[in-house]
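Asks: no sequence for this one, just the structure:
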């Protein structure tokens, strides 16, 4: 058994998305002691931003004419795609930044697509947990309803393109405890945290069962 775990937080020591993912992973590893966990942390070990363009242009370049940088980018893209494809279960911890996904995650996703092809269902039928965290509130009726451009993108890539058996766990209001003006939302934020961690544990048990 092989679990693929990806993190994208730039603050790993205080990451709320990682906290959710940790709860799910704990259930999986308890059920599969000694099994392989393949980890990739994009926040602490980001991929080179230029690699996607190099891999993409290499695909349209005759093999004999490819530069060393293009060949290196192609190899990286193939490695990343293989990490995803060989997973028996997957957990991705991806916070919202500036109303979307971070450049680190986008580079990774683009490289995986370059390595596997734009329509390859890399996670077809694979139980997958997406743990995502948002500093504010983006639900119906909030001032920023519709500003979450991260979760829909992630669902399209993981669920629609890669065809994962996807469970999304979203925690909002993560900045309420430290942001002036959000004091009245702290109790609600804590409720979100408790619910997200409980959902993560349930999702982890589902991953383990598969």
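Replies: Now that the structure is in, tell me what you want to look at. Every value quoted in this text rests on a predicted model; they were computed, and no experiment measured them. Residues are numbered from 1 along each chain as shown.

Asks: C-alpha from now on. contacts and neighbour counts both.
Replies: Fine.

Asks: so what's residue 201 up against?
Replies: The contact partners of residue 201, by C-alpha atoms under 8 Å, 6 or more residues apart in numbering, come to 23-24, 26-27.

Asks: what's the closest of those to residue 75?
Replies: Nearest to residue 75 among the contacts of residue 201, counting by C-alpha to C-alpha, is residue 24 at 30.8 Å.

Asks: can you count the residues close to that closest one?
Replies: Counted with other C-alpha atoms under 10 Å, the neighbours of residue 24 add up to 26.

Asks: do residue 37 as well
Replies: Residue 37, neighbours per other C-alpha under 10 Å, totals 16.

Asks: Could you say which helix or strand holds residue 3?
Replies: Using DSSP states H and E, residue 3 maps to strand 2-7.

Asks: also this one, for the comparison:
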């Protein structure tokens, strides 16, 4: 029985592209794993505290950090909704990362969670793809790839719905066709990646 750890961090519960795509991923995952388990954390609705000196000193013996680390270690796969806020990740997701990464316990290429596949839905209102004017402002994929793979040894994959503000910003109206195409592709990738991951874990 495979376990999926699902984290959402978008502030809005309705109208959030990252939440919609992670939900689609989970739906396909459940279809492939009807007897499987999904552990869900809504980091916006139930935010974790920022890391403090006491928790750092306690490490894995800290009740909360130990719980989060054990939750991650028990997961066969991880799904993270990570919308771009002010060019970076939501602070609630950063708090989870700070709490769950424990040097000397689960960090490192040979750590207990190394190799666990993680799918990140990195939605953004504009486009920060290579070749676009704001390419240098992209700190979501760059950061998460480095911290998840570099600190925890996770196997990181991305789904990137872009231009999510096109229908709400008049100045972006000409980009609506591209936004719709990106949305369609994101949902297709969610289904495809969930199926592929389910098959891989079942093998």
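Replies: Structure received. Every value quoted in this text rests on a predicted model; they were computed, and no experiment measured them.

Asks: rewinding a little: and the next element down the chain from the strand holding residue 3 of structure 1?
Replies: Taking DSSP H and E, what comes next after strand 2-7 of structure 1 is helix 16-31.

Asks: which other helices and strands contact the very next helix or strand once past that following helix?
Replies: Toward the C-terminus, helix 16-31 of structure 1 is succeeded by strand 36-41 as the next helix or strand (DSSP H and E). If contacts are counted by 3 or more C-alpha pairs under 8 Å, 6 or more residues apart in numbering; DSSP states H and E, strand 36-41 of structure 1 sits against strand 2-7.

Asks: Please find the angle between the direction vectors of the strand it packs on and strand 36-41.
Replies: Following axes from the mean of the first three to the mean of the last three C-alpha atoms, to 10 degrees, one obtains 20 degrees for the angle between strand 2-7 of structure 1 and strand 36-41.

Asks: Can you tell me what sits against strand 2-7 of structure 1?
Replies: With C-alpha under 8 Å, 6+ apart as the criterion, strand 2-7 of structure 1 contacts 18, 35-43, 83-84, 86-94.

Asks: name the element the nearest residue to residue 62 of structure 2 once chain neighbours are set aside belongs to?
Replies: The shortest distance from residue 62 of structure 2 to any non-neighbouring residue, by C-alpha to C-alpha, 6 or more residues apart in numbering, is to residue 55 (5.9 Å). Residue 55 of structure 2 is part of helix 53-58 when elements are defined by DSSP H and E.

Asks: distance from that helix to structure 1 after superposition?
Replies: Averaged over the aligned pairs, helix 53-58 of structure 2 sits 2.7 Å from structure 1 after superposition, using mean C-alpha distance after the TM-score superposition for structure 1.

Asks: Following that helix in sequence, what is the next regular element?
Replies: As assigned by DSSP H and E, the chain's next helix or strand after helix 53-58 of structure 2 is helix 63-74.

Asks: Around the residue nearest to residue 52 of structure 1 when sequence neighbours are not counted, how many other residues sit close by?
Replies: Leaving aside its sequence neighbours, residue 52 of structure 1 sits nearest to residue 111 (C-alpha to C-alpha, 6+ apart; 5.3 Å). Residue 111 of structure 1 is flanked by 28 other residues according to other C-alpha under 10 Å.

Asks: Same check on residue 200 of structure 2?
Replies: A total of 9 residues lie near residue 200 of structure 2 under the criterion other C-alpha under 10 Å.

Asks: Now do the SS call for the residue nearest the centre of structure 1.
Replies: With distances taken as C-alpha atoms, centre = their mean, the residue of structure 1 nearest its centroid is residue 92 (3.5 Å). Classification of residue 92 of structure 1 using DSSP: H, G, I helix; E, B strand; the rest coil returns strand.
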